[in-house]
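Chemist: Provided below are the primary sequence and the corresponding predicted coordinates.
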Amino acid sequence: MQVGLVGLGFMGGSLAKGIKKKCPDHKITAYDKDVSVSMQAFEEKIIDYVAQLPGADELLPEGLSTGTFESCDIVFICTPVHTVIPVIQKLQGHLKQGCILTDIGSTKGEIVEQVDRLHLEYPFIGGHPMTGSEKKGFEYSIDILLENAYYLITPSRNADSFSIQLLTNLLKSIGALVIVIKPDTHDYVTAAISHVPHVIASSLVNTVLKNDLSNKLMHTLAAGGFRDITRIASSSPEIWTDISISNKEHILQLLHAFECELASFREHLKANEDELIHKFFTQAKQYRDSFEFRTTGVIQPVFEFSVSVEDRPGMIAHIATLLAKEDISIKNIGIVNNREGFEGALRIEFYSLESMNHAYQVLKKRNYTVHPKENK
């Protein structure tokens, strides 16, 4: 199979690496607006050919195996939501008959609607991998990102059953869990579990920013639970501006529902209605505790634990060295001054569940007291 990729950022790069790992016989042609990224992917043997979008004037550096998208069976458009349609328009007339076009954007209704108006000669199937990271760029992409991750696909009117099955088979081959869903349903669901939570997380951070004391005490103490529930506020402002505008109606609808929930709590609090306040927290706890814990999702989990250590020079370096000797990569490490949500003084974050579990065993064998965070 010939696979095309437009965009080699975090998601495009992870798709390319996953396909190359699981389907080494597939040939990958890719374009990125930063030619150095394309060169890196080529040199690392992640892609087989470097391409330009039709109409591009710039010349590619010598020494690269160049190609076009004309021979591709499937082309993934891995660019921001507002650029998907312009990319499709550039590709029109430069793909073979039956080539499947798909994207990886976080909103689907607007894109599928615009595609239907274009009367494309190629089947278009919207796609949304329900996994990701606050990080962006090819250098952070990983080959296992889509393993056991839900991948929602939203066929347009011109997508036939054969095309849907072909794309589904490719995604399943790299470990994704494919669900076919209507575009509008997709946008309503993701507004609830992803888009509105990003708005709320950013609102919480801005609330602290605008109400902090003159000595910045809130900023100093903002760790533990506050840090956890606002982590997604560190996501790309460009991407989330794009998503918010694209899925405006559903976000506004669910923001209203959230505001009603807050207003109800505010009234209970004003009236000192302790039973209703208790019910508010109990209902939320019971529903959240029913969620299935998965290591992938539209909002990535954090793989971390804390360690009880003495405050002495070289302790962080000592533990980091212990883990490095076991080939365990650390994503972040540091002393926790606000211990809310952490029992130990040293917090260590990892790139994967496997790395975290391995590190846990290594440190326990050396008689460190390790405090895993409960994953619910």
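Modeler: Everything's here; your move. Predicted, not measured: the structure shown is a model, and the values here were computed from it.
Chemist: contacts, neighbours, all on C-alpha from now
Modeler: OK.
Chemist: List the neighbours of stretch 81-94 that are in contact with it.
Modeler: With Cα atoms under 8 Å, 6 or more residues apart in numbering as the test, stretch 81-94 has contacts from 53-55, 69-70, 77, 103, 105-107, 111, 114-115, 120, 242-243, 246.
Chemist: Please pick the buried ones from those.
Modeler: Taking 16 or more other Cα atoms under 10 Å as the criterion, what is buried in those is 53, 69-70, 77, 103, 105-107, 111, 115, 242-243, 246.
Chemist: start to end distance for stretch 180-200?
Modeler: Across its full length, stretch 180-200 reaches 28 Å between end residues, using Cα to Cα, to the nearest Å.
Chemist: mind checking how far that stretch is from the chain centre?
Modeler: Its chain's C-alpha centre lies 14 Å from the corresponding centre of stretch 180-200 when counted by Cα atoms, centre = their mean, to the nearest Å.
Chemist: Next, count neighbours for A317.
Modeler: 10 (other Cα atoms under 10 Å).
Chemist: Please disregard the earlier target; I meant I153.
Modeler: Neighbour count for I153, taken as other Cα under 10 Å: 25.
Chemist: how far away is it from K365?
Modeler: To K365, I153 is 45 Å away according to Cα to Cα.
Chemist: Next: I251.
Modeler: Taking Cα to Cα as the measure, I251 falls 48 Å from K365.
Chemist: Between these two, which is the more surrounded one?
Modeler: Taking other Cα under 10 Å, I251 and K365 do not tie; I251 has more neighbours (24 against 10).
Chemist: element containing the more buried one, please.
Modeler: Counting by DSSP states H and E, the element that carries I251 is helix 248-270.
Chemist: Using neighbour counts, pick out the buried residues of that helix.
Modeler: 250-251, 254-255, 265, 268.
Chemist: Quick one: the strands in the stretch 101-250 of the chain, in order.
Modeler: With strands called from DSSP state E, counting those that start in this stretch, the stretch 101-250 of the chain shows them at 124-129, 150-155, 177-180.
Chemist: between the first one and strand 150-155, how big is the angle?
Modeler: The directions of strand 124-129 and strand 150-155 differ by 160 degrees, with axes from the mean of the first three to the mean of the last three Cα atoms, to 10 degrees as the criterion.
Chemist: so how far is A191 from the residue located most distally from the centre of the chain?
Modeler: Residue farthest from the centre of the chain, counting by Cα atoms, centre = their mean, is A271 at 41.1 Å. For A271, the distance to A191 (Cα to Cα) stands at 32 Å.
Chemist: what about the residue lying closest to L204 once chain neighbours are set aside, how many residues close to it?
Modeler: Leaving aside its sequence neighbours, L204 sits nearest to T230 (Cα to Cα, 6 or more residues apart in numbering; 7.2 Å). Residues lying near T230 (other Cα under 10 Å) number 20.
Chemist: ok, T230 - contacts?
Modeler: Neighbours of T230 in contact, by Cα under 8 Å, 6+ apart: 201-202, 204-205.
Chemist: next one: V302
Modeler: 349-350.
Chemist: where's the most centrally placed residue in the chain relative to D311, distance?
Modeler: Nearest to the mean C-alpha position of the chain, by Cα atoms, centre = their mean, lies G132 at 1.4 Å. G132 sits 35 Å away from D311 when distances are taken as Cα to Cα.
Chemist: Against that first model, consider the following:
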Amino acid sequence: MNGRVFVIGLGLIGGSLALGIKDKHPQSYVIGYDVSEHNVKLGKMLGVIDEKAESIMAGAIHADLIIIATPVKETEIIINMLAEMPLKKGVIVTDVGSTKGKIVQKAQILLDKGVTFIGGHPMAGSHKSGVLAAKELLFENAFYLLTPVQDTKEEEINSLKSWLEGTKAKFLIVTSNEHDLLTGVISHMPHIVATSLVHQADHTSKKNDLVTRLAAGGFRDITRIASSSPAMWRDILLHNKEVLLQLLNDWQHEMDKVISLIKEENASELFEYFQHAKNVRDELPQNQKGAIPAFYDLYVDVPDYPGVISEITGYLAKEKISITNIRIIETREELNGILVISFQTDEDRLRAQQCIASYSNYGTTIEK
């Protein structure tokens, strides 16, 4: 396909979509706009976009595809702006927001003007942000949910899929309400729970400072997602209010059940509660991307002596394997330490495991 693609918002998601389009459709021309002039300059320098737009109108009026890659509150504002512009006949407008109900409802003003709007949500991300972290295969094997309204033409949906084919994502068609329920359960609720656990630990640490010291290990890992953008999650929760209020009510009932089992000292039911969760969790798919970015950690048993970290990273550097984070869980005199190295992809983690094994006799573990 060829034509003009206008990407509004040159962050990780918008930049990665632009790269995927440019790779699959080299004849296309990608224009970018961002409130940050720095992001726009970086995008142009890195080849993420071909040209910068001086304004949303300048980029939108001649575009064949418009991708709104901004936080959900800004997406609503931009939809209002687009509805007042003389957009090109046949243009397709889509977004990437993690909530869809209110956005699709707002997009009715575009549909009423004969402009095709198809809501979208690529369900993958990264622990890095910004256009510098953008990569064309960020969404490879990830689910990409599309939420067209009922009377959207099949050829329009297929056209959008063709534009986005370079992402190598798995497209699923769902209603906006179905989308918000699904993401509420598997993405929004876990973020709320993780954030609440951090708050609980913080409150307790005021009485016992050992909490903070002990939370440096597994607790910090299981609450990683609480480090996400507060502004983004504020808007997501307000956008998905009805779904989340019901889910939180269900969660209260679930916790009431646990409280009751503990009070009654019901050992068999408690065992079954954990056993059932273990069985369900162990059956979840392992080799595909989901709504929450996966953490590709490699645990390395290393002796506690000066220079061991630079030794390990030196091995990885020789093989040109990039890491995203590195930390030590535990080191004590005359005992092994546990070095935790994080990677962007599972492929990088497996390569690192093989690399370390070839250069040393340090044990490595991948937790499932």
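Modeler: Sure, I can see it. Because the structure is predicted, anything quoted here is derived from the model rather than measured.
Chemist: returning to what we had before: the residue nearest to the centre of the first structure -> the second structure?
Modeler: Residue correspondence to the second structure (TM-score structural alignment): G132 of the first structure is matched to G125.
Chemist: Tell me, how many residues neighbour the closest residue to that match other than its chain neighbours?
Modeler: Nearest residue to G125 of the second structure in three dimensions, chain neighbours excluded: P293, at 5.3 Å (Cα to Cα, 6+ apart). Neighbours of P293 of the second structure under the rule other Cα under 10 Å: 15.
Chemist: P306 of the second structure too?
Modeler: Residues near P306 of the second structure, counting by other Cα under 10 Å, number 8.
Chemist: for E44 of the first structure, same thing?
Modeler: Burial measure for E44 of the first structure: 11 neighbouring residues, criterion other Cα under 10 Å.
Chemist: which residue lines up with it in the second structure?
Modeler: In the second structure, E44 of the first structure lands on L46 (TM-score structural alignment).
Chemist: before we move on, the earlier item: distance to G9 of the first structure for the buried ones among the contacts of stretch 81-94 of the first structure - can I get that in TSV?
Modeler: Shown next, in TSV, are these (distance: Cα to Cα, whole Å):
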residue	distance to G9 of the first structure
L53	16
F69	18
E70	22
I77	11
D103	13
G105	13
S106	15
T107	18
I111	20
V115	23
D242	16
I243	17
S246	21
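Chemist: Sitting in helices, which of the residues you listed do you find?
Modeler: Taking DSSP state H as the definition of helices, these contribute 111, 115, 242-243, 246.
Chemist: with the residues you listed in mind, which one is nearest to D34 of the first structure?
Modeler: In terms of Cα to Cα, no member of these lies closer to D34 of the first structure than D242, at 20.6 Å.
Chemist: Would you check that that closest one makes contact with S106?
Modeler: No: with contact defined as Cα atoms under 8 Å, D242 of the first structure does not reach S106; the gap is 9.5 Å.
Chemist: any idea how far the aligned partner of G14 of the second structure in the first structure is from Y140 of the first structure?
Modeler: Taking TM-score structural alignment, the alignment pairs G14 of the second structure with G12 from the first structure. G12 of the first structure is 11 Å from Y140 of the first structure, where distance means Cα to Cα.
Chemist: Y360 of the first structure too?
Modeler: 24 Å.
Chemist: neighbour-wise, which of those two wins?
Modeler: The neighbour comparison of Y360 of the first structure against Y140 (other Cα under 10 Å) goes to Y360, with 21 against 13.
Chemist: which element is that one on?
Modeler: According to DSSP H and E, Y360 of the first structure maps onto helix 353-365.
Chemist: And the contacts of that helix?
Modeler: Helix 353-365 of the first structure is contacted by residues 295, 303-305, 323, 328-329, 349-350, 369-370 when judged by Cα under 8 Å, 6+ apart.
Chemist: what's the farthest-apart pair in the residues you listed?
Modeler: Based on Cα to Cα, the longest span within the contacts of helix 353-365 of the first structure runs between T295 and T369 and measures 24.3 Å.
Chemist: Tell me which residue of the second structure matches up with the residue farthest from the centre of the first structure.
Modeler: Using TM-score structural alignment, A271 of the first structure sits opposite E264 in the second structure.
Chemist: Equivalent analysis for E147 of the first structure, please.
Modeler: That one, E147 of the first structure, aligns with E140 by TM-score structural alignment.
Chemist: Give me the neighbour count for its match.
Modeler: That count, for E140 of the second structure with other Cα under 10 Å as the rule, works out to 17.
Chemist: Return the residues in contact with it.
Modeler: Counted by Cα under 8 Å, 6+ apart, E140 of the second structure has contacts 167-170.
Chemist: neighbour-wise, which of those leads?
Modeler: Counting by other Cα under 10 Å, top hit in the contacts of E140 of the second structure: T167 with 26 neighbours.
Chemist: still on that earlier bit, what distance do you get for the residue nearest to G125 of the second structure to S205 of the second structure?
Modeler: From P293 of the second structure to S205 of the second structure the distance is 29 Å (Cα to Cα).
Chemist: now, among the ones in helices among the buried ones among the contacts of stretch 81-94 of the first structure, which is nearest to L276 of the first structure?
Modeler: Nearest to L276 of the first structure, judged by Cα to Cα, of those is I243 at 35.3 Å.
Chemist: what sits against the aligned partner of the closest one in the second structure?
Modeler: If you follow I243 of the first structure across to the second structure using TM-score structural alignment, you land on I236. By Cα under 8 Å, 6+ apart, the contact list for I236 of the second structure reads 72, 98-99, 188.
Chemist: at 10 Å what do you get?
Modeler: Shown in contact with I236 of the second structure (Cα atoms under 10 Å, 6 or more residues apart in numbering): 71-73, 97-100, 184, 188, 230, 244.
Chemist: Reformat those into JSON lines and put distance to R332 of the second structure next to each item.
Modeler: Putting the contacts of I236 of the second structure into JSON lines (distance: Cα to Cα, whole Å) gives the following:
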{"residue": "P71", "distance to R332 of the second structure": "45"}
{"residue": "V72", "distance to R332 of the second structure": "47"}
{"residue": "K73", "distance to R332 of the second structure": "49"}
{"residue": "G97", "distance to R332 of the second structure": "46"}
{"residue": "S98", "distance to R332 of the second structure": "44"}
{"residue": "T99", "distance to R332 of the second structure": "46"}
{"residue": "K100", "distance to R332 of the second structure": "50"}
{"residue": "G184", "distance to R332 of the second structure": "42"}
{"residue": "H188", "distance to R332 of the second structure": "38"}
{"residue": "P230", "distance to R332 of the second structure": "36"}
{"residue": "L244", "distance to R332 of the second structure": "44"}
